[in-house]
Each structure stands twice: as C-alpha cells, then as structure tokens.
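Undergrad: sequence-free structure coming up:
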C-alpha cells in the first residue's frame, strides 16, 4: 500500500506521520518532501552514511567480507560465500536494515577502524569474521561490534569438516543469522535504556514495550501496553507494535490480568491480523498470528500460520518455537521436538527462550515422560518465574510420577501467581486441544490437591 511505503520512507529519514518534518501529507493531493537539502557532512557526526540513510530509524548492520586466514587464496571464494549468505539471511529480517553486499565488500582489504566503516556505511552494527582452513578442517569465527561504543556484543566460533562444503556453509549461515536475531534485539533494548523517553521514536517504544512484556508481571503488562500504544500513535503501521500487543493481550487473558479474558484474546487475534495487513512479507507478523491462534487453542491454525513465517525466514527461532509449541499440545508431541530444538539451538540468549522450554515440558508431558516434563518445567520457571503454566505442568507431572511433595510445592507456586485457579478453569484451558492430555492434566492436578472450583 502507498501509505506503508510513505511510512517506510519517513522512518528511513528519521521522520514520522505525526511530526512530518520531512515528508508532508497534503490531503486529497498527495505527499511532498519539504525538508531543506544541502551538501555537507552529517550534523554532529551522526552516523547517517554517505547516501543520507538514517541509522537511528531502525537497527542497521553491515556484514564485512570474512577474512581468509588459511594462506590459500583458493579459499577466498568460501570466505566470500559465507559473507554473502549471511547478508542474504539477515536481509530477510524486516526490522533490520542490512547494507548490500556490494557496499560492504568495498572493505575487503580494509584498513579502517570499525567506527569509521560504520560511519561511512551509515550503520550501527558491524559483523566481522574470519575463516581458517587446515586440511579438511575449517574454523569460522564471527563477532558483532556496536560501532558507536566499540563494544563486542557477540562472538562465536564454528568448527566443521569440508567434506560437504555447501552443507557446512548453510549450517554456519543459519547459526549466525539466528543468533544475531536475538543479540541485536538485546543490544537495542540496552541502547534504549540510555535514551531519554522524550527522544523515543516508534521503534524505541516497541523495544521498551518488549522489555516490559517479557517481565511477565501485571504492572509490567500495563507499561508494555502503554509503550506499544505510543509507538502506534507515532506510526500506526509499525509491525512490532501490533505483534507486541497481540502477545500482551493473550498473556493478560491467560494470567487473569484483565477482567475480560475473551475480549483480550479477540484483541490479540485482531492485532495479529493487522500486523499481516500492514506487511504480509514480514515473518514476525505471521508469528504473531500463529501465537494468537495458539493462545486461543486453535492449534491447526497456529501451525498453518507458522509455516509461512518459516518460508519467509527459515532461521527465525520464534517461528520454529511457536510451531513446536502448537504441535506439543495438539496430539502431535513427537513432531514438536525438532522445531523446538531448532529454536533453542538457534538463539541461545533469546528473551523468548522460556517459551521454547515450556514447549519441551508440554511435549514431554504429552508423551507421559513425567521426569523430563518436570525438568523442563523447572527450567522454564527458572528463566521466567512469573510463568504460572510452568508450575502447572510441574505440579501435574510430579503428582503423576508419585511425588506428592514436589507436586504440592509447584501447586502452591501456581496459586500464588493465579489465585483461585481450579480444575473447572483447567477444563476450559484455552491452549491444550488433545482431550486425553487434558484429562491427564486434570487427573494430575487433582492428585496434587487443586480444588474443583
């Protein structure tokens, strides 16, 4: 839609639909670029780049050519292939601005400091790496640098065999792009904490909202809603705000933080559809819809919505994670392990990691492996103490495995987070759809001492 493209242009130059300092809307006539244009360096040394791009509009990254340290010029193609594949994979992330390969590769024989390269290219982050080959062994190292602070925010090393060079290249590309998905998000959240709220743009409000949402607390939920609403006031079509609101309303309904759980779930689905309506090519929008379906217990629809997200970005941990969660509670637990494991391996520090752990707990319970279910439930609540349903699985699994003391401890923690929870409420649990699993949950929690209600 034309409005989507205008909003994208405004974000690219640091403008928005409320201020309209640079691109102005003339009702029933059109749009006009109204800012003054002059040649010269960026004001205040801001990293806007030679072509006037704004690095402040959204996180921006340059993937520099990986250095070939093998001493064998014939391996240059492999080093360049890795860099090109990572650039292509990261470019699928619609929230991340990635400099093209042609621009980044001008620094193949770089002598400049990272800060200078970032300033030249107009980016906030630089991914640098090297490749060292010895016989059939290859070692690939990568590091992500915040150019403004000169801080290394991520580093990793990959070892492999050159027997199947293309499979190795795909594996490394997938690992790096999945890891950077969460690492850049974490770095952006940390950056925004140092920005005064009066200077926030729509993206900054989305980051603040996400940080509050992941605290899983009623007061934090209210702050998250406020931040996402502020983002939409600045840019009504910004996808991460709709994604965040879809999550917030669903979590509020599940935890009883709102008087109308049904209304909250309706809002969750509505915002997910709005996210897709604004940008159907953004995999986060499809993940939001998959999650909305998951929360309301429409697991076949959740699976169907997750698959387009994976097609758009095969390395997106959230897409694999929600797919695995939906399979775990819909009678297809044996199929859940592969996508959940891929989510966990692909994003070791993801703020969403607790949710993938919860999927593992649900899958283990569905398969009647109550020891594993308790282990994964404890891992879930260790990462997210406010997630009541981790304690629910823990209590039911402990009771069914013949450990009443552990079951009562988990039940007490569940009731602390959701007072007055009962077997009657559980029987209408919106997530589980496989009736035999629901019956075993009820049986386990009855043994643990949960009241009928």
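TA: Cool, the structure landed. Because the structure is a prediction, the values reported are computed rather than measured.
Undergrad: going forward, measure contacts and count neighbours with C-alpha atoms only.
TA: Fine.
Undergrad: mind listing the helices for the stretch 1-150 of the chain?
TA: 2-12, 76-90, 101-104, 114-121 (DSSP state H, counting those that start in this stretch).
Undergrad: output these as a markdown table; include the columns distance to residue 300 and mean neighbour count.
TA: As requested, these are exported to a markdown table (distance: least, Cα to Cα, whole Å; neighbours: other Cα atoms under 10 Å):
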| stretch | distance to residue 300 | mean neighbour count |
| --- | --- | --- |
| helix 2-12 | 30 | 16 |
| helix 76-90 | 28 | 20 |
| helix 101-104 | 39 | 16 |
| helix 114-121 | 44 | 20 |
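Undergrad: ok, second structure coming up, stack it against the first:
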C-alpha cells in the first residue's frame, strides 16, 4: 500500500574543511510548506557528538512544532541561537511532563537558555511559564519575588513580540498567580483575538472567569478549550478550570466527576486534588474527601487552611465562594494550621 505521511523530514550536509553544516526541514506533505527548519554547525572530528546533538534537537523540535501545529499556532517569537533553541525545547518538554521534579529540571534548563540569550523572547516566556507552573505544583515557594519575576519575564516577552498569543497567555497565567485577575483576563482576551483556535487562551480565561464567579462564561470557555485541545498533554488543566467553575456555581456532583478525572490524569497536581476534596465534601462523600486530603498532604505536608487559599490555590474573587471552598476543605480534614 501507499504510505501517506502527514509530514516529511529532509536535510542536507555541507562540508568546508573540518567544518560541517547540517540543514534540516520538516515539511507538510499535503501543502508543501515548511513547518520547521534549523541549521546546525559542527566539526567532523566530533562527528558522533555532533550527530547526537542534531538528533536530540530534531526530536524535541519536531514534537513541539507538531503540538503547535495541532493547536493551529505559528510561533512568532524568534527562536534564538541553536543552543538557546535546544535548551528552550528541553525545558518545554520537562514542562509538559508537569511533575514537581520535571518542573524543577525545566526551570534549570530555561535559566540556562535565558543566561545565554537574555534578550530572547522565547527564552523569557519559557522561564516565566516554568516558574509559574512550578509555583502551581508546589515545586517552588509561593513567594512574592518568585511570582513577580515570572510576571516581569512574560511582560518583557510580550513587549518584544506583541502579537505572540503564547506569550500573552503566559503573562496571563503569571498575573493570575499574583491575584491580578482583571489584567489576566485582558491578556487572555488579546490572545484569543490573535488566535481564536488556541485552546490555551480559552482554557486560561475559563479559569479566570471561574475565579471571578462568572460561571456560565467559565463553563462555555472550558468546553471550548476541551474541544480545541483534543486530549493533549495539558487537557487536565482545562478540565480543572471546569471544576473551579462548577464548584462556584454549586453544581457539586458534576464538579466532583470532573475533579476525579483531573486527579486520575495528573495525580501530582495538588490543586486539582484539593478541589477533589472540596467537591467530595460538598456532595457528602466524606470518606472520599478524607482520602483526597490525605493524597494532598502526602505530597505537600505543610498545607493547611491558613496557607492554602490565598496562597497555594488562587482565591475566588467573591467572598462567599472563597469561604465555601475553605469550609469544604475543613470538613474534609485539612488541618487548621
């Protein structure tokens, strides 16, 4: 039979003395346009090391470029030098694993990329998002200086490339982390206006609407993000936004069902497990709620009612939503201090 490949990877090698230049291109087989291209420079005396470096860079870049293609996103930020690009791609692969350990490795890689290319917008926004997600997963302390740095890096990336929807969403997430909900919503709206098909824009604004108590808007945006995301590696985050919205709206049973799905998909996402505990408590599933709190404390033993929200979990804007969330966590067994 005929092999119908969606993409073709091709390349060429140029030699000048001991110098080597390898050009690699990923081409859309149907349309014929270039999805990604990169050149690599090395020396023939280090041929095996050079070959390994190219292979690693190509695999990482192709995976990430195909993810962007599935999201209908064309990355508008300059990639930087080959070394910056490689480090950024490695950091993003660790980011997409989304465990506390992987995020710490991602931060280290992104810091290296940023130190090599301090003016590179892609390095700045990558470091911002791994810091913000590190805080969200409990890998980094929720300290003012940490969150402010994530905001500053994302703001610099947006200034450098204002029409980059990825940077806009990363800035929105950093702003959410420090409680600047209205500003975060404005950045998400801008990202969606730049690319209505970008699932992260819809998913992030869903979370923000949920925190502000705009339940109908939050549910609509979460469902749109889930539809556009097609079960990718951060699909759990979009379902978490749905949980936050449904809990605020008092739809406890649906919130519990969605929260269970989030925890099954990403057990290390303690924010999700806290909502599992709250929704289980709200539906009278006391044993399950207790089990959920035990799951949270087994990963972050320092969590308690005085530091969980605001602190580890973003605060609902409306006091009655916030109070109810804490009440349900208390009933589930989260310690008072």
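TA: The structure has been received and is ready for your questions. Keep in mind that this is a model prediction, so the values were computed, not measured.
Undergrad: following the host helix or strand of residue 153 of the first structure, which helix or strand shows up next?
TA: According to DSSP states H and E, residue 153 of the first structure maps onto strand 151-161. Per DSSP H and E, the first helix or strand lying C-terminal to strand 151-161 of the first structure is helix 165-192.
Undergrad: show me what that next one is packed up against.
TA: Applying 3 or more Cα pairs under 8 Å, 6 or more residues apart in numbering; DSSP states H and E, we find helix 165-192 of the first structure packed against helix 76-90, strand 151-161, helix 202-213, helix 337-346.
Undergrad: follow-up on the earlier one: the helices of the stretch 1-150 of the first structure into TSV, with extra columns for distance to residue 178 of the first structure?
TA: TSV is the format used below for the helices of the stretch 1-150 of the first structure (distance: least, Cα to Cα, whole Å):
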stretch	distance to residue 178 of the first structure
helix 2-12	25
helix 76-90	9
helix 101-104	19
helix 114-121	22
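Undergrad: so which of the ones you listed gets nearest residue 349 of the first structure?
TA: Minimum separation from residue 349 of the first structure across the helices of the stretch 1-150 of the first structure (Cα to Cα) falls at helix 76-90, 17.5 Å.
Undergrad: residues in the second structure aligned with that closest one?
TA: Aligned by TM-score structural alignment, helix 76-90 of the first structure corresponds to no residues of the second structure.
Undergrad: can you list contacts of that helix?
TA: Residues outside helix 76-90 of the first structure that contact it (Cα atoms under 8 Å, 6 or more residues apart in numbering) are 63-68, 96, 98, 100-101, 130-131, 169-170, 172-174, 176-177, 313, 315.
Undergrad: which of the residues you listed count as buried?
TA: Using 16 or more other Cα atoms under 10 Å as the burial test, these include 63-68, 96, 98, 100-101, 130-131, 169, 172-174, 176-177, 313, 315 as buried.
Undergrad: quick one: the helices in the second structure, in order.
TA: 47-70, 82-97, 100-116, 121-136, 144-160, 165-177, 181-194, 199-211, 215-229, 235-248, 252-265, 270-282, 286-299, 319-332 (DSSP state H).
Undergrad: compare those and give me the one nearest residue 16 of the second structure.
TA: helix 47-70 (13.9 Å).
Undergrad: tell me, stretch 4-18 of the first structure lands on which residues of the second structure?
TA: Using TM-score structural alignment, stretch 4-18 of the first structure finds no match anywhere in the second structure.
Undergrad: and residue 304 of the first structure, how many neighbours?
TA: 15 (other Cα atoms under 10 Å).
Undergrad: where's the counterpart of it in the second structure relative to residue 244 of the second structure, distance?
TA: Aligned counterpart of residue 304 of the first structure in the second structure: residue 186 (TM-score structural alignment). To residue 244 of the second structure, residue 186 of the second structure is 20 Å away according to Cα to Cα, to the nearest Å.
Undergrad: please apply the same query to residue 140 of the second structure.
TA: 23 Å.
Undergrad: how about residue 84 of the second structure?
TA: Using Cα to Cα, we find residue 84 of the second structure at a distance of 37 Å from residue 244 of the second structure.
Undergrad: and these two? Which one has more around it.
TA: Ranked by neighbour count (other Cα under 10 Å), residue 84 of the second structure and residue 244 place residue 244 first, with 28 against 23.
Undergrad: quick check: that one touching residue 209?
TA: No: contact criterion Cα atoms under 8 Å: residue 244 of the second structure and residue 209 do not qualify, at 9.5 Å.
Undergrad: residue in the second structure matching residue 316 of the first structure?
TA: Match for residue 316 of the first structure (TM-score structural alignment): residue 198.
Undergrad: may I ask you to confirm that its match is in contact with residue 70?
TA: No: assessed by Cα under 8 Å, residue 198 of the second structure is found out of contact with residue 70, at 9.4 Å.
Undergrad: comparing the two, which residue is more hemmed in?
TA: Legend: neighbour count by other Cα under 10 Å for residue 198 of the second structure and residue 70, higher for residue 198 (24 against 15).
Undergrad: do you know how far the closest residue to that one other than its chain neighbours is from residue 287 of the second structure?
TA: Among residues not flanking residue 198 of the second structure along the chain, residue 71 sits closest, at 5.7 Å (Cα to Cα, 6 or more residues apart in numbering). For residue 71 of the second structure, the distance to residue 287 of the second structure (Cα to Cα) stands at 40 Å.
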